[in-house]
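Visitor: got a predicted model here, sequence first, then my questions.
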Amino acid sequence: MRFVRVFVSVLVLLVVFFLNTSNSFAASYIDKEVDSKVTTESVKSASSLEELKNQIHQAMSKRQTSFTIEYTGNPNKLTENIKKIVEQIFTEDEYLNYDYRSYRYTWKNSGNRAVIDFNVSYFQTKEQLEYVNKRIQEILDDIIDPSMNDHEKVKAVHDYIVLNVKYDTTYNQSHNAAYFALKNGVTMCNGYSMLAYQMLEELGIPVRFISGRAGKENHVWNLVQLDGKWYHLDVTWDDPSPDEPGRVMYDYYLLSDQEIQKDHSWKEGGLNGLNPPYPQANTVYLNELVKLGEMELMENLGLHYLTSDWTVNENQLSSYLKGKLTNQEKSFSFRFVTSRSNEFQQMVSKATNGMRFKNLNWQIAEYQRTPEQDYIVNVTVGY
């Protein structure tokens, strides 16, 4: 922050304030200079801090990159008040908070008159936002059936994004928004979460942004409310990278705080400190699906593997496999809890010794949803 005071003649005091701030998850980028010249007709006026706040918000909502406001209210602490106003706007308008890249402003005053010039950089232009809104409506008309409940709608939105968007492995921050996810099919975490936010909001499903750390990097994902209960939804981390066309994962689908904290962390206010307080997510989604009798949805999400009927530990493996082979089942799958996955072949050989079959093949993949050392095993048998 910098203050410059210049005296022009004996009576007039000119004060210039400069502020430049940027979104903390936006990483590095080139802040291009913009033409800040404005015509008299484009200058807005405000006589109170509330009017000033409304004028700033309106301009930012239209994604105006430069605008001027003439303020005739009390200039005392104007520097501090402008900063507070902008922060309030970002706190109250979550989508805007994740769509702006940086903002800066200068102001000068003489007496009770202050002229404030703003320059703002966004991820998306006004025209790009209009495209996003139109395209989202088209997509929802296609993937949402009126008979769906909110649980099914969330899955439909999640699956659409995972199947139609690829993670940008070039880390192009300038394309880190919903427009590029829809137009180019490539974006980063901010774009994934913005698209999920807009689609769910359009469906009337309560949704939030949350930002913090995932792995060792800054990250953005969503919070979603179903039946009054909040859950974490990380569409980015459910999308295989490198991309695997047709594959959808549910490892980070509607998790509780405890479930996602194994590799995600956050603090109140998010990365830039301007998010409203986050709701607690203390519900295990599997338990809710069981209560609701949503067995088909539970199986489609792969959550049935968490139930005792589909879970096998090392001590149970031998009897489990013998039962399947005795019944001559040709294909089956289960969740295997073990600390010795590298010895799986030896365990299978020992368990099936003496059993009659031509060939037995399996695929084993780590199950990310739980903190346990567990794996999903898919088995095919020829008799």
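Guide: On my side now, so go ahead.
Visitor: switch to C-alpha atoms for all contacts and neighbour counts from now on
Guide: Fine.
Visitor: leaving out chain neighbours, which residue sits closest to Q258?
Guide: N282 (7.3 Å; Cα to Cα, 6 or more residues apart in numbering).
Visitor: and that neighbour, what does it touch?
Guide: Contacts for N282 were tallied using Cα atoms under 8 Å, 6 or more residues apart in numbering; they are 230-231, 256-258.
Visitor: and these, which two are the farthest apart?
Guide: Farthest-apart pair in the contacts of N282 is W230 and Q258; separation 12.5 Å (Cα to Cα).
Visitor: give me the more crowded residue out of these two.
Guide: Under the criterion of other Cα atoms under 10 Å, the comparison of W230 against Q258 puts W230 first, with 25 against 13.
Visitor: mind giving me the packing neighbours of the helix or strand the more buried one falls within?
Guide: Assigned by DSSP states H and E, W230 falls within strand 229-233. In terms of contacts (3 or more Cα pairs under 8 Å, 6 or more residues apart in numbering; DSSP states H and E), strand 229-233 is packed against strand 217-226, strand 253-255, helix 257-260.
Visitor: nearest to D117, of those?
Guide: Per Cα to Cα, nearest to D117 of these: strand 217-226, 30.5 Å.
Visitor: identify all contacting residues around the closest one.
Guide: Residues from elsewhere that reach strand 217-226 (Cα under 8 Å, 6+ apart): 25, 150-151, 189-190, 192-193, 196-197, 205-213, 230-236, 254, 271.
Visitor: which of those fall within strands?
Guide: For the contacts of strand 217-226, the ones inside strands are 207-213, 230-233, 254, with DSSP state E as the criterion.
Visitor: and the contacts of strand 217-226, which are buried?
Guide: Among those, the ones that count as buried by 16 or more other Cα atoms under 10 Å are 25, 150, 189-190, 192-193, 196-197, 205-213, 230-236, 254, 271.
Visitor: quick one: the helices in the protein?
Guide: Using DSSP state H, the helices of the chain run over residues 49-61, 78-92, 94-99, 126-143, 150-164, 178-183, 189-202, 257-260, 285-292, 295-300, 317-326, 344-351.
Visitor: and E366, which of the ones you listed is closest to it?
Guide: helix 344-351 (12.7 Å).
Visitor: next, the buried residues of that closest one.
Guide: In helix 344-351, counting by 16+ other Cα under 10 Å, buried: 347, 351.
Visitor: likewise stretch 79-95?
Guide: 79, 82, 85-91, 94-95.
Visitor: export those to TSV and tack on distance to W221?
Guide: Putting the buried residues of stretch 79-95 into TSV (distance: Cα to Cα, whole Å) gives the following:
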residue	distance to W221
T79	33
I82	29
I85	26
V86	23
E87	21
Q88	21
I89	21
F90	17
T91	17
E94	13
Y95	12
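Visitor: ok, second structure coming up, stack it against the first:
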Amino acid sequence: SILDSLVKLILIAAIIAATIFLGIKTHEIYRNKMLEKSLKTAHSIEEVAELINSMLSESSPDSISIMVEGVSESELEDINRYISTTSGSIESFEITKNNKKRNKVKFIIRKNETTYVYDCLKNGTPIPGNNEMAIILYNKIKEITGTVIKRGMTDYQKELALHDYLVSNCTYGFGSPDDENEFRAYGALIDCEAVCSGYTEAMTLLLTDAGIKSEIVIGDAGNEHHAWNMVYLNDKWYHLDATWDDPKGMNIISHAYFNISDDEISKDHSWIKDHTRTAADDDMEYFNHSGLVARTPEELTIIATNCYRNTTSDFFEVAISDIESDLSECINDFMNAIGKYTISYSIIERTNFKILIFYK
């Protein structure tokens, strides 16, 4: 009958629809499984950060998905403490339970002023016209490099000039959670107050505009989380920590952490060395490069006297190495040479030498 035929057609159509639906679902499941297999797997929060940093350096995605094993959700919540924020930061993440051991995690990328300026300086990508803070930061970068960098400067001289500008014009902040600028280059260069990530971002932007390659290192120093730069000069990498060259409350420009090696900075900094460049040499280290290392009491008197007489600032630095004589006696010889009865100084202990900071 017509009714029976109609019922059969409806059943056939339902079967066909169900088959198509199951086929689509099966294909989606298969595709998702294949996609998950293609995703890289991280086994620690440091490896998660390394993968994110690598992907952000290659492109500017809105999200990143990776497989995570052995990393807790609370560790993932601190991911921004481990990634190089010049390429973006993590706004949020979503965990998809895959099994007890491995989870798929999707990270949503947030761009900030530093991100836009860095992309513009490095790749020529226009800054969005509605991002006023990024435009202000970009103009400040151009103003600084245009002022402190002179024609004929070597990359070392450019780096030194930019380092000294930053340390001289920025004050270490309190890291208030309510003031994101303190953690960004904007805080360091516009507000003139920042924590280590702000110093490091600012140094990265300045070096990038000067045509000097650099990278950000995430680790620990002084019993707290810390960030600093590595700089590439003459086919070699060196550590540069502008934050620690700006001692709190001292109003000086130090160079104790300017272009130092892995061995030297390891005295008070720690990081996962397998995930960073290797800095094996100290030939571009500030004191070696500037001829400010004294190896005898006589050399200390000569170098310190020259610095005292020729330095226009209220302080100067001298490094001493392999001097076995009593330091106080060496300082007395220097004071006699300049005709003073007393002089204030502080000491920064390094691995290969001591740094003396004299205050006029």
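Guide: Sure thing, it's come through. This one's a predicted model, so the numbers in the text were calculated from it and none came from an experiment.
Visitor: quick TM-score on the pair, please.
Guide: With the length set by TM-score structural alignment, normalised by the length of structure 2, the two chains reach a TM-score of 0.59; 271 aligned residues with a Cα RMSD of 4.6 Å.
Visitor: of all the helices and strands packed on strand 229-233 of structure 1, which one is nearest A59 of structure 1?
Guide: Comparing those by Cα to Cα, strand 217-226 comes nearest, at 25.3 Å.
Visitor: report the distance from the closest one to the chain centre.
Guide: With Cα atoms, centre = their mean, to the nearest Å as the basis, strand 217-226 of structure 1 stands 4 Å off its chain's centre.
Visitor: what is the corresponding segment of structure 2 for that strand?
Guide: Counting by TM-score structural alignment, strand 217-226 of structure 1 pairs with residues 224-233 of structure 2.
Visitor: other residues contacting stretch 326-346 of structure 2?
Guide: So stretch 326-346 of structure 2 is contacted by 297, 300-302, 304-305, 356-360 (Cα under 8 Å, 6+ apart).
Visitor: got a winner among the residues you listed for most neighbours?
Guide: A304 (25 neighbours).
Visitor: what's the burial count for the residue nearest to that residue when sequence neighbours are not counted?
Guide: Nearest non-adjacent residue to A304 of structure 2, counting by Cα to Cα, 6+ apart: V318, 6.5 Å away. Using other Cα under 10 Å, V318 of structure 2 has 19 neighbouring residues.
Visitor: what residues are up against V318 of structure 2?
Guide: 287, 292-294, 300, 303-304, 355-357.
Visitor: give me that answer again for 6 Å
Guide: Shown in contact with V318 of structure 2 (Cα atoms under 6 Å, 6 or more residues apart in numbering): 292, 355-356.
Visitor: in CSV: those, plus distance to N336 of structure 2.
Guide: Shown next, in CSV, are these (distance: Cα to Cα, whole Å):
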residue, distance to N336 of structure 2
L292, 20
I355, 21
L356, 17
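Visitor: ok, back up a step: what angle separates the strand holding W230 of structure 1 from helix 150-164?
Guide: Here strand 229-233 of structure 1 runs at an angle of 10 degrees relative to helix 150-164 (axes from the mean of the first three to the mean of the last three Cα atoms, to 10 degrees).
Visitor: out of the helices and strands packed on strand 229-233 of structure 1, which gets nearest to S61 of structure 1?
Guide: Using Cα to Cα, those put strand 217-226 closest to S61 of structure 1, at 21.2 Å.
Visitor: now the closest one on structure 2. Mean distance?
Guide: Compared with structure 2 after the fit, strand 217-226 of structure 1 shows a mean deviation of 0.7 Å (mean Cα distance after the TM-score superposition for structure 1).
Visitor: now that strand: buried residues?
Guide: Here strand 217-226 of structure 1 shows 218-226 as buried, counting by 16+ other Cα under 10 Å.
Visitor: that strand vs strand 207-214, what angle?
Guide: 150 degrees.
Visitor: give the equivalent position in structure 1 for I136 of structure 2.
Guide: Correspondence of I136 of structure 2 to structure 1, assessed by TM-score structural alignment: Y131.
Visitor: that match: neighbour count?
Guide: Neighbours of Y131 of structure 1 under the rule other Cα under 10 Å: 14.
Visitor: got the helices of structure 1 as a markdown table, with distance to F118 of structure 1 columns?
Guide: A markdown table is the format used below for these (distance: least, Cα to Cα, whole Å):
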| stretch | distance to F118 of structure 1 |
| --- | --- |
| helix 49-61 | 9 |
| helix 78-92 | 11 |
| helix 94-99 | 16 |
| helix 126-143 | 17 |
| helix 150-164 | 35 |
| helix 178-183 | 24 |
| helix 189-202 | 24 |
| helix 257-260 | 39 |
| helix 285-292 | 45 |
| helix 295-300 | 49 |
| helix 317-326 | 66 |
| helix 344-351 | 63 |
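Visitor: and Q88 of structure 1, how far from F7 of structure 1?
Guide: 33 Å (Cα to Cα, to the nearest Å).
Visitor: please read the previous query as pertaining to V15 of structure 1.
Guide: 9 Å.
Visitor: more neighbours: the two, which one.
Guide: Between V15 of structure 1 and F7, V15 has the larger neighbour count (other Cα under 10 Å), namely 16 against 10.
Visitor: ok, the more buried one touching R5?
Guide: Yes. Applying Cα atoms under 6 Å, one finds V15 of structure 1 in contact with R5, separated by 5.1 Å.
Visitor: for the two, list the residues in contact with both.
Guide: In contact with both V15 of structure 1 and R5: no residue, using Cα under 6 Å, 6+ apart.
Visitor: which of the ones in strands among the contacts of strand 217-226 of structure 1 lies closest to Q368 of structure 1?
Guide: Nearest to Q368 of structure 1, judged by Cα to Cα, of those is L254 at 13.2 Å.
Visitor: give the contact list for that closest one.
Guide: With Cα under 6 Å, 6+ apart, L254 of structure 1 has these contacts: 231-233.
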